[in-house]
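Colleague: how does the following fold in three dimensions:
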Amino acid sequence: MDPERHRVIKFIMRSLFKIFFLGMIVLNTSCGFHRYSNALVPNELRQITLDTKDPYGSLSRSIRKQLHLVGITIIDPKRIEYSVKKVLNRTKSSMVNEYNGIDIQSNNSDNIPSLRISSSNDPEATVSIFRDGKTAESQIILQVSAELSLGAQKLHTLNVYVYRSFFNNPLKALAKDAEQEIICQEMCDQAAKQLVHKLLFVYADKFQKNKNKVNIKTSAPELHSINNQNLVKNNHTEITGSPNNKIGSIR
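Modeller: Alright, predicted model coming up:
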C-alpha cells in the first residue's frame, strides 16, 4: 500500500473518531437530558397510597407517572388489608391471632404515607378581546391542592399553580379544541412534576424534624438521670465529709 494513502486513511479515521467523541459530549451535556435519580427519596417514602376523586383522569395519570419515575411505588390500601387477612386465614385462627392481625393491619396503614388530591380546577380568565367583544386570548389556571398525611397525622398541604395563555380563534374551532386539550395535558404534566418535587422536599423536612424531636425526647431523661446521680453524689459527700473533720468533731 502506498504510504501516502495510508497516512490519509489514518488521518480520516482519527478525524471521524474525534468528531464522534465531541458529538457525544455535546449531546450529553447541552441537550438538557438528565436521568431521574431516587437519591432524594427517603426510605419511608418508597411506598405511598394515592387517594383521588378521578383515578383515571389526566392529572392522576401524570402524578402516577412522576411518582414511578422518581422510584416511588403506589400501593392500594385495600390490597394491603386483603393480603394481611389472607396470611391470617392460612394460619390457625384464634383470639390472639385475630388481635395481632388487627395490630398488624393498623401498623401497616399508619407507617405508609398517603397523598390525597383534595381539589383540582382549571378556571379561565379573559386576557384580551376582539372589537366585537368576543374573547381573543384567555388564561388557563390549573390549581391543585393535595394533603400529605401519615396515618391519622396530617403533615402538610401542597398547593400547585400552573398558568398558560390560550389564543381563541373563532375561525378554527376544531383546531382550537385540539390545541386546548394538548395545553391541558401539558399543564397536568407540569403540575404533577411540581407536586412530586414538593412532596419529596416537604416529607424529608417534616420527617427530619420529627426525628429530631424524638431524639430530644429520648435524650432528655438520660440527662435528667445523670443530673440526679450527680446531685446524689454531691449530697453524699456533703453529709459524710472528710475523715479529719470527723476526728476533730469527736475530740
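Colleague: please count neighbours and contacts with C-alpha atoms only from this point.
Modeller: Fine.
Colleague: where do the helices of the stretch 1-150 of the chain begin and end?
Modeller: If DSSP state H, counting those that start in this stretch is used as the criterion, the helices of the stretch 1-150 of the chain fall at 3-30, 58-69, 77-90, 95-111.
Colleague: what's the most buried one of those?
Modeller: helix 58-69 (a mean of 18; mean count of other CA atoms under 10 Å).
Colleague: who touches that helix?
Modeller: 36, 52, 54-55, 73-74, 185, 188-189, 192-193, 195-196 (CA atoms under 8 Å, 6 or more residues apart in numbering).
Colleague: okay, and which of those residues map to strands?
Modeller: Counted as lying in strands by DSSP state E, out of those, are 73-74.
Colleague: to compare against the first, here's another:
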Amino acid sequence: MFRFKQKLTQASFILLLSSLLTACGFQLRGEYSVPEDITAISVTSYDKYSKITRLVKEQLRLSQIELVTPNKDVPNIHIIGETITDRTLSLYQNTRAAEKEVVYEVNYRVTVPDLGAKDFTATMTRSYLDNPLSALAKSAERKLIEDEMREFSAQQMMRQMARLKTEIQEFEEKQHLEESNSNTQDNSPS
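Modeller: Here you go, the predicted structure:
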C-alpha cells in the first residue's frame, strides 16, 4: 500500500510539473522553428555541395520545410560564405602553440518576398590542445571540431530564422495599418 501511494504521489508530481511547464510556454532548446508562413524555401550557396549547405538543407527538412528551386515568389536562404580562422591561446615553454582557438563563421542572407532581405552571421568558437607529438590525432581532432561547429552553426541559423517570425508579424501589422488608413481616407467625405 505504501508503494502504491508513493507511485501515485510521483505520478501526480510529474503531471503537475509538466502542466506548469506547458502553461508557461516552456520549450526544449531544439524546438526553434522557421516561421509558419514559410512552408517552402529555396537554398542557394557559394558552393552547393559544401557541408554547411547540406546541413542547412537537412535542418530545413527536419523543420518540415519543403525545399524548392529558386523563384522570386519563394523565400530564399543564400549562403554567402564560410570562414575558419584560428589563433593561439597559449604556448609551451619552447614557444610552440599549446592551445588554439578555432572560430567558424558562416554568412548568409534570408530573402522573403514582399518583406525584403536580411543578412545574418552564425559564429561558433571552440578551443583545443595542440600537442605537437600527436600530429595525426591533432588533424583528426581539428576536422571533428570543424564538422561539429558547422552542425551547430546550421542549428543556430534555424534559431535566427525563428526571429524572422516577429519581423514578418511587424511587416503584416504595418501593411494592415496602411490598408486601414487608405480605406479610411477613401471613405472620408471630401
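Colleague: after superposition, what is the TM-score?
Modeller: The TM-score (TM-score structural alignment, normalised by the length of the second structure) is 0.78; 179 aligned residues with a CA RMSD of 3.1 Å.
Colleague: can I get the helices of the stretch 1-150 of the first structure in a markdown table with distance to Tyr163 of the first structure?
Modeller: Listed next are those as a markdown table, based on distance: least, CA to CA, whole Å:
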| stretch | distance to Tyr163 of the first structure |
| --- | --- |
| helix 3-30 | 27 |
| helix 58-69 | 15 |
| helix 77-90 | 34 |
| helix 95-111 | 36 |
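Colleague: what's the angle from the longest helix belonging to the first structure to helix 58-69?
Modeller: For the first structure, the helix that runs over the most residues, judged by DSSP state H, is helix 173-240. Angle of helix 173-240 of the first structure versus helix 58-69, following axes from the mean of the first three to the mean of the last three CA atoms, to 10 degrees, is 50 degrees.
Colleague: which residue range of the first structure does stretch 149-159 of the second structure align onto?
Modeller: Residues 187-197 of the first structure are matched to stretch 149-159 of the second structure when aligned by TM-score structural alignment.
Colleague: chain center to that stretch: distance?
Modeller: Put simply, stretch 187-197 of the first structure sits 12 Å off its chain's centre (CA atoms, centre = their mean, to the nearest Å).
Colleague: before we move on, back to that, JSON lines for the contacts of helix 58-69 of the first structure, including distance to Lys246 of the first structure?
Modeller: JSON lines is the format used below for the contacts of helix 58-69 of the first structure (distance: CA to CA, whole Å):
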{"residue": "Tyr36", "distance to Lys246 of the first structure": "77"}
{"residue": "Thr52", "distance to Lys246 of the first structure": "80"}
{"residue": "Asp54", "distance to Lys246 of the first structure": "86"}
{"residue": "Pro55", "distance to Lys246 of the first structure": "85"}
{"residue": "Thr73", "distance to Lys246 of the first structure": "74"}
{"residue": "Ile74", "distance to Lys246 of the first structure": "76"}
{"residue": "Gln185", "distance to Lys246 of the first structure": "91"}
{"residue": "Cys188", "distance to Lys246 of the first structure": "86"}
{"residue": "Asp189", "distance to Lys246 of the first structure": "85"}
{"residue": "Ala192", "distance to Lys246 of the first structure": "80"}
{"residue": "Lys193", "distance to Lys246 of the first structure": "79"}
{"residue": "Leu195", "distance to Lys246 of the first structure": "76"}
{"residue": "Val196", "distance to Lys246 of the first structure": "74"}
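Colleague: quick one: which two of the contacts of helix 58-69 of the first structure are the most distant?
Modeller: Maximum pairwise distance in those, criterion CA to CA, is 26.7 Å, between Tyr36 and Asp54.
Colleague: if we can go back for a sec, restrict the contacts of helix 58-69 of the first structure to the buried ones and give me that as a PyMOL selection.
Modeller: With 16 or more other CA atoms under 10 Å as the criterion, this PyMOL line picks the buried residues out of the contacts of helix 58-69 of the first structure:
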select buried, resi 52+74+188+189+192+193+195+196
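Colleague: between the contacts of helix 58-69 of the first structure, which is nearest Ser145 of the first structure?
Modeller: Among the contacts of helix 58-69 of the first structure, Leu195 lies closest to Ser145 of the first structure (CA to CA), at 9.0 Å.
Colleague: separation between that closest one and His6 of the first structure?
Modeller: Leu195 of the first structure is 60 Å from His6 of the first structure, where distance means CA to CA, to the nearest Å.
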